[in-house]
Structure formats: C-alpha cells, structure tokens
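Chemist: Next input, structure requested:
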Amino acid sequence: MPYFLVGSVIVGSFSGETHVFSSPATQLTAYLIALPMAAVTGVFPLVRPLSVAAARALCDVRAGLLADGPARTRQAKVRTAGWFTLHLALGGVVSGLTLALTPYAVAVALSPLFAADWRFRALRLPESLDGPWFLVLAPVAGVAMLVAMAGCVAAAGALLAGRAPALLGPTPEDRLAAAERRAARLAVRNRLARELHDSVGHALSAVTLQAGAARRVLDSDAASDVAFVREALAAIEETTRRTVGELDSVLGLLRQDEDRPGEQDGPEGQSGPAGPCLDALGGLLARCGVPVSYETQGDVGAVGETVSREAFRIVQEGLSNALRHGLAGTPVELRLLVQDEELEILMENALPERPSVVRPGGGRGLRGMAERAVLLGGRTGAGPHEDGVWRLSARLPLTSPGTPGRATTGKRTSGKGER
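Modeler: This is a model prediction of the structure:
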C-alpha cells in the first residue's frame, strides 16, 4: 500500500484527476509505478532477513533452503530485489481480489433475496439477465467466484514458495563463506583435539607406566627399594603437574576462540603460545618413562616459536608411541637437525616380537603429527622397518609462508647430549 499510494499521487499529479481510485486505468498505472520502487527497496541488505522470515512463515520453506543474514553481494541483492518485487506484486493482486471480489461475490450469491431493481443497480448488471434462471445460477456464480479467488491465492502462494529457494537461497558467495566458517570451526576443533591427545595422552601413558613399575616393585621381594618407588612417584607428580598446566593452556585457547571467534593469528587461528616449545624438551625426556638418546645438530634455539611448538608435540607423540608399543627397556634414539632452512626430527625405537594391542579408539597420533607438519608446509613419515625398528621422521620448514614467529638460522653449531 505505501508504494501504491505514492504511485497514485504521481498519477494524480500528472493526470489531473481528483479521485484516482475511481478509474481502473489510473489504478493500474499506479500499480505499475509501485513495482520499480519496491525493487529499489529490495536492494537494501536488511530486506533479505525480513523476506526469509516471511517465506519461512508464510510459504513453509525449509530453513536449509534459504540464506541467513543480510544480502552483501550484488548477486544476493538482485535476487532479493526480485523476490521482494514478486512478493509485493502478487500481494497487491491478492489484496485487490480479496477486497473487491469477496463482497461482490457474496452480493451475487445473495442477490435472489433482494428486489430486482436493487440487485441490478447495486451489482451493475444488465436488466436483460433478469429471469428465473438467474435466481438459480446467481448463488452458484457467487460461490464460484469465491472458489476461483481462493485458487488464485493458493497459486500465488505456490509460486512464491517455488521461487523462494532460488531468489532467497544462498548464492555461491554465501556457500563459500559458510564453507570457510565450517572449515575454521573444524580446524579449531582439530587443533584442540591434537593438543589434548598429545599432552594428556602422553601424560597418561607415562603415569600408567610409572605407577605399574612402582606397584610391581612393592609386590616383589625387592620391596625395600624405596628409592625407586620414590623416583616413580616423583615422576608421576612432575608429569601430572606439567600436564595440568598444558591442559589449562589448551582450555585457555578454547575460551579465546569463543570470545574472539572472528580473529585469527597464525595457522588455524593460533594466537599466542599453545603449549611448550623445544626449550622444554629436557624436562619431557627426563620424565617420559623411557630412556632416550638425544642428539642435536645445528642451532635448535633459533627455531621459530610456532615451528618449535609443533616440533615439541611431534616428539611428545613419538615418545608416547614408543612408550606404548616399543620394546620395553630399550632406549629411544632422537635426533634434531637444523639445516637447509629446515628442522628435521628423526626418532627410532625397537619393536617387540609380538606387536602390542592397539586400544579401542586409538590410532590418531600419526594423523595428528602429519596434520601439524602439513600446516607448516612440511611432511612426516612413520612405520616399521625390516630391522625391527620403528622410524619416525618429520621435516618442518623454518620459513614456511604465513608462519608467525619463524626464524631463519645463520651459522650453526653442533652439540650432542645423552639422556
């Protein structure tokens, strides 16, 4: 009605007619003028949420077929304007039918109850139609008009419901943005899952091994070996204390992602340190539950923070696998090499003759290590070899594009250490 009234004012100012609504031609002209104004209004971004709400409520269109949020792109605005114009155009026709045809059809149906001169004058019918057959057919004609009007309304609703997914549905840009949001959420969940798997999983494996060793000592004849039990309990205490700190760090990341969902810093939106780096490797090796032969080549301290953090997690997961599946009592050989703008991690451990049973739900560690390396532009490889040794290798570039905190190494020195 607002657009139609504006159109009526425009028509009246040019035609000079005092009563615009008295002429069907001027009404049709005002109606046609109203449609372009409705189309221009439909370009505004907030029209799409209102139109989507109307389509869901009035046309019973499933939510998944319609787009959410304001129209931002040109294609979305054009589609929304098309829907808005179609909606108001059909609405104008349906409004005219229900306002004008409903009382007329009722009057035709009830006309046999009134005098002939009144019904022909009120209904504007020629007097030649007067006769007994008119009295019989008039009620049928009135009901037919109402049925035809209901059919037109239903057809208009069906047309709007059919066009709503095409005009109000997501555009390719909307689908791309939704896919990017889903990928970002999935990346955050995967990152948190890797952090929890590597930190908590390793800690639980080490604690289980230390507690089992202490129990066996207490149950054996060597119960007087209090020093070993004390050392095992100290290792359990240190491991759980460190793991609680790492768990707090991961939960802090989760709260940070919830508070600032739109901000991203680094791979997968990492913002700030998400855990220990290579400078904490000494404490890990001392309390990991297996003997480790550790060797470095190059300036490991010059590795950037992000690469150092991911390298620590890869080493931690490799030690967890050696603890679970390696030959008990044999040392793990670990080498870190910084060369050619790349950090290489090499880890070897002997395998038992009978492979250990994989726990239900396990097997995510190798995939997590591979994901960490791929995010930095690197690669990993792991598997058994013919000499009965499990080998894990990872290559992480120090200057991967988009990696914050990266550092290039200059002159390198060599150093060796045994643990």
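Chemist: For the rest of this, base every contact and every neighbour count on C-alpha atoms.
Modeler: OK.
Chemist: ok, L209 to L284 distance?
Modeler: Using Cα to Cα, to the nearest Å, L209 is found at 15 Å from L284.
Chemist: So which elements touch whichever strand or helix holds G318?
Modeler: Secondary structure from DSSP states H and E places G318 in helix 305-325. With contacts defined as 3 or more Cα pairs under 8 Å, 6 or more residues apart in numbering; DSSP states H and E, helix 305-325 has these neighbours: helix 172-219, strand 342-350, helix 365-375, strand 389-397.
Chemist: Report the distance from it to the chain centre.
Modeler: Relative to its parent chain, helix 305-325 has a centroid offset of 29 Å by Cα atoms, centre = their mean, to the nearest Å.
Chemist: What's the first helix or strand after that helix?
Modeler: Assigned by DSSP H and E, the successor of helix 305-325 is strand 332-339.
Chemist: That next one to helix 305-325, inter-axis angle?
Modeler: Relative orientation of strand 332-339 versus helix 305-325 (axes from the mean of the first three to the mean of the last three Cα atoms, to 10 degrees): 160 degrees.
Chemist: Need the contact partners of strand 332-339.
Modeler: Surrounding strand 332-339, the residues in contact under the criterion Cα atoms under 8 Å, 6 or more residues apart in numbering are 290-300, 319, 322, 343-350.
Chemist: Narrow the residues you listed to just the buried residues.
Modeler: The neighbour-count test (16 or more other Cα atoms under 10 Å) marks 290-300, 319, 322, 343-350 as buried among the contacts of strand 332-339.
Chemist: So F228 sits against A214, correct?
Modeler: Yes: under the criterion of Cα atoms under 8 Å, F228 makes contact with A214 at 7.3 Å.
Chemist: So which of those two has more stuff around it?
Modeler: A214 (20 against 15; other Cα atoms under 10 Å).
Chemist: Excluding chain neighbours, what is closest to the more buried one?
Modeler: The shortest distance from A214 to any residue other than its chain neighbours is 5.1 Å, reached at V229 (Cα to Cα, 6 or more residues apart in numbering).
Chemist: and if you look at R72?
Modeler: P45 (6.2 Å).
Chemist: Distance-wise, check the one you found relative to A71.
Modeler: 5 Å.
Chemist: this one next, for a side-by-side:
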Amino acid sequence: MTVSGSTWRAAGRALFGRRARLRWVHLVLGGAMLMPFWLVGMVIQGPLQGPQDVWSASPSLLFGAYGVALPLAAVGGLFPTARPLSVAVARALCGVPGERLADGQARTQAGRMRTAGWCTLHMGVGALVSGASLALPPFAAALIAAPVLPGVRDYLQVEISAWSAVLLPLAGIGMLLALAAVSAAAGALLARQAQVLLGPTPADRLAAAERRATELAERNRLARELHDSVGHALSAVTLQAAAAGKVLDSDRNSDVEFVREALAAIEETTRRTVGELDAVLGLLRQDGAGGADQLGGPTLATLAGLLSRSGVPVSLHEEGALTAVAAPVSREAYRIVQEGLSNALRHGGASPVTLWIAARDEELEIRMENPLPERAPVERPGGGRGLCGVAERAALLGGRAEAGPQGGVWQLSARLPLEGRR
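Modeler: Next comes the predicted model:
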C-alpha cells in the first residue's frame, strides 16, 4: 500500500470510523439533553424579543435561548447523579480509558464545579453539532441532486450551467465532509476534556489511596493470621509426629503413653487450627467485610491451651491482670507468643522456652527466650515472614518489637500499649 493510500484510509477512519460515529452519537445525545433547557430559554426570550411568534426561526431568538440554556445546564451538572451518569456515557461513547475518569458522585466543591463545566461543554457543543447534523445533510443532498432534478433546482432557484452542474454537487459533498470533520474534531475535544473535567480531583485520589491502604492493611492482617495459626500448627504437628515416630521405631513399650500424648496434642492442635482457619477464610469469602473486629480469634485468656500443646516445654511468668487487657491488644499478644513458639520449634527443636508477660499501667510487655541451636538454622527460600508479621502487629498497635540473639539465647520482645490504636 502506498503512503497516500494509507493516509486516505487514516483520514477516512478519523472521519467515519467507529470511534468517530460513537462520538457523534455522544454529541447528539448532549444536544438532546440541552433541549429542555433550550425550551425554557425560548419561553424566557420570547417576551424579551418583542411581539413575534415564539417558535419562529429568528436567529436572535434561537441563539438567545441557547445562551439562556447553557447556565441552566451548568446548574443541572451540580446534582449528585450528574457525574456518575456523565462518566458512564463518556466511557461508552468517547473512547476515554475508564481509569482516567472518576467513579462515584462528586463530593467536593471542585468536583461539582468540574462536572458542571463538563455538562455545559457537552450540551453546548452537542447542540451545535446536532443542529448542523439536522440542517446541513438535506441542503447538501439538494445541491448534489440539483443538476438532475428540475424540482430541486426550482426550489433552490438556481440555473444549471456547465459550471454549476459540477460545482453544486462538489459544494454538497464538501458540506458533508466539513460536517464530518467538525463532528470528529468536537468529539476529540470532548474526549480530551473529559479526562480533565470528569477525571479524579486531588480529593478523589486521596480517598482512593485511603481505600487501597485500608484494603491492603486488611489483606495483610488476614495473611498474618493465616501465617501464624497455620505455621505454628504445622510446626507443632511436625515435631510431635516426629517424636512419636522415633518412639515407635525404638520399640520401647514403656513410652506408649508418650505416643498417646503426642497424638492427642496433634489432634487438639489441628482441631483448633481448623477453627481459626475457617474464621479467616470466612472473612475472605466476604472480601474482608467487617474488618478486624469480626476476625475475633484467641486471646491471652486461652494462652494456657496454646502453651500446653505447643510441643516445647514453656516456663511462664505472669505479672498483672492479663484477662483485663483490651481484646485487640490481647489478640495480637497471643499471635506474637504463637509466632515465638513457632520459631522455637522450627529452629530450637525441643529446647525449653521461657516466657515473661507483664501487664503494667500503660503497656503490655512480652519477652521470650530459648537457647540458640548448636547449628545455624536452615534458611527457607525467600526468608520467613513471621518476625516481620510480629513487627507489623506491634507497630499497628503503636508499639514495637524486636528479635535476635542475645547472650547465647534467642530473644523475642514486644511492648504493646494497653489501649492500642484500634
């Protein structure tokens, strides 16, 4: 294909392609939406124009009514439903990417003023294109047909000569092409302005960012719940099952009671974890609706059950009334202890763990220690997420947490405000 041929094709698509046709429909729709306001303008302009037929084709009356209709269209754009409707139509007909337009009603003064400006532009330009689309095609068709239809020539009061027989059809075709060009240009103008007038305002962007941050925080919370509950359960079950298997392999009948206790611990751990998993998955099926308050979960009041079936010997030292700790803080404290036990199981085997929990006037202090293993623990690909989750839990409550080797032991400590931020 030659360069000139591709240029003509591109010009044809720009004037008569699918996008141009949809934008023309969008303009005609804007003109139709202006019609009620234009009729009000006709009624208002009639007495001001003097004694004449209100429905006459006087240009001063028509354009005077048009001038009255535009401010009324702007007022209509201030209504709450104006922006959602305008955005829906612009997405469908203007060819504007949906992500560049705002969703929902305009809740700020700047957003409402932009919507009013869009309605004025859409209806005003649409009315002009609609009027031209009604008036020019019949007249252009008459010019094209005039050389061959005597009745049309008489109506137009033109004389046919060799020049007029050529120029009149060319003039008619030129009018149609000009109308198509003006319509395409007006549609492109509206498509550009839609991104400005119907796009998100700074307040809309801030609200969207806050919604995304809230959703992300909720997803992270659910991920931490799954990691801590399921990860601890798998670590405990693995250790108990391995210990029971070694006892059975040794053929020591005197240790049958140990095997029974290990199996009971596995049963209770999996039953408790299935309940927690069901609660978290229930929220996921609801897309996290209800937030953290509906998540519930175990608290420090049920800590004794966790420690008794943790798979490692735990020496607990308590200070203060742990049952009086606020539920959000108590839930996070339970998960921090659970993650600490998981780390002890995973890296320290059956080494004993010492746990201190103190509820003081303004904060809850948690400290866990277990001996460091003789060998460095095997790192998992990509690293673990448990300690990061502990730090996140503490930070969300306005506290802090840290973990690492301290004088021959592995220590995990956390300080949580008793009131928390939730």
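Chemist: which of the helices and strands packed on helix 305-325 of structure 1 sits most buried?
Modeler: Ranked by mean neighbour count, these are led by strand 342-350 with a mean of 22 (mean count of other Cα atoms under 10 Å).
Chemist: got a list of contacts for it?
Modeler: The contact list for strand 342-350 of structure 1, computed with Cα under 8 Å, 6+ apart, reads 303, 311, 315, 318, 322, 326-327, 330-338, 388-399.
Chemist: show me where structure 1 has strands.
Modeler: Assigned by DSSP state E, structure 1 shows strands spanning 292-297, 332-339, 342-350, 379-384, 389-397, 414-416.
Chemist: Kindly present these as a markdown table, with separate columns for distance to P132 of structure 1.
Modeler: Output for the strands of structure 1, formatted as a markdown table (distance: least, Cα to Cα, whole Å):
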| stretch | distance to P132 of structure 1 |
| --- | --- |
| strand 292-297 | 112 |
| strand 332-339 | 108 |
| strand 342-350 | 103 |
| strand 379-384 | 95 |
| strand 389-397 | 99 |
| strand 414-416 | 117 |
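Chemist: give the contact list for the counterpart of R313 of structure 1 in structure 2.
Modeler: In structure 2, the residue paired with R313 of structure 1 is R335, using TM-score structural alignment. Residues in contact with R335 of structure 2, defined by Cα under 8 Å, 6+ apart, are E225, D228, S229, V390.
Chemist: Can you get me a residue count around L85 of structure 2?
Modeler: 13.
Chemist: Can you give me the distance of it to W24 of structure 2?
Modeler: 18 Å.
Chemist: With E379 of structure 2 instead?
Modeler: With the distance defined as Cα to Cα, E379 of structure 2 ends up 63 Å from W24 of structure 2.
Chemist: Looking at the two, which one has more neighbours?
Modeler: Neighbours per residue, other Cα under 10 Å: of E379 of structure 2 and W24, the larger number sits with W24, 27 against 9.
Chemist: can you pull the contacts of the more buried one?
Modeler: S183, A184, G187.
Chemist: I'd like these written out as TSV, with distance to M123 of structure 2 and neighbour count added.
Modeler: Formatted as TSV, these follow (distance: Cα to Cα, whole Å; neighbours: other Cα atoms under 10 Å):
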residue	distance to M123 of structure 2	neighbour count
S183	14	28
A184	16	23
G187	12	28
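Chemist: G98 of structure 2: which of the residues you listed is nearest?
Modeler: Within the contacts of W24 of structure 2, proximity to G98 of structure 2 (Cα to Cα) peaks at G187, which comes in at 16.8 Å.
Chemist: Who's the closest spatial neighbour of the closest one, skipping the chain neighbours?
Modeler: R23 (5.1 Å).
Chemist: wouldn't that neighbour be in contact with R192 here?
Modeler: No: using Cα under 8 Å, R23 of structure 2 makes no contact with R192, being 12.0 Å away.
Chemist: ok, the two, which is more surrounded?
Modeler: R23 (24 against 14).
Chemist: Please, which helix or strand holds that one?
Modeler: helix 18-48.
Chemist: I'd like to know how far the nearest residue to L254 of structure 1 once chain neighbours are set aside sits from A222 of structure 1.
Modeler: Distances taken as Cα to Cα, 6+ apart put L192 closest to L254 of structure 1, at 7.5 Å, once the chain neighbours are dropped. According to Cα to Cα, L192 of structure 1 and A222 of structure 1 sit 43 Å apart.
Chemist: can you check H197 of structure 1 too?
Modeler: For H197 of structure 1, the distance to A222 of structure 1 - Cα to Cα - is 35 Å.
Chemist: what do you get for D198 of structure 1?
Modeler: 34 Å.
Chemist: can you tell which of the strands of structure 1 is closest to G169 of structure 1?
Modeler: Set against G169 of structure 1 and scored by Cα to Cα, these come closest in strand 379-384, at 40.5 Å.
Chemist: tell me which strands and helices that closest one is in contact with?
Modeler: Helices and strands touching strand 379-384 of structure 1, by 3+ Cα pairs under 8 Å, 6+ apart, are helix 365-375, strand 389-397.
Chemist: hmm, which two among the contacts of R335 of structure 2 are most spread apart?
Modeler: S229 and V390 (12.8 Å).
Chemist: what's in contact with stretch 56-71 of structure 1?
Modeler: In contact with stretch 56-71 of structure 1 (Cα under 8 Å, 6+ apart) are residues 44-49, 52, 55, 77, 80, 157-158, 160-161, 164-165, 168-170, 174.
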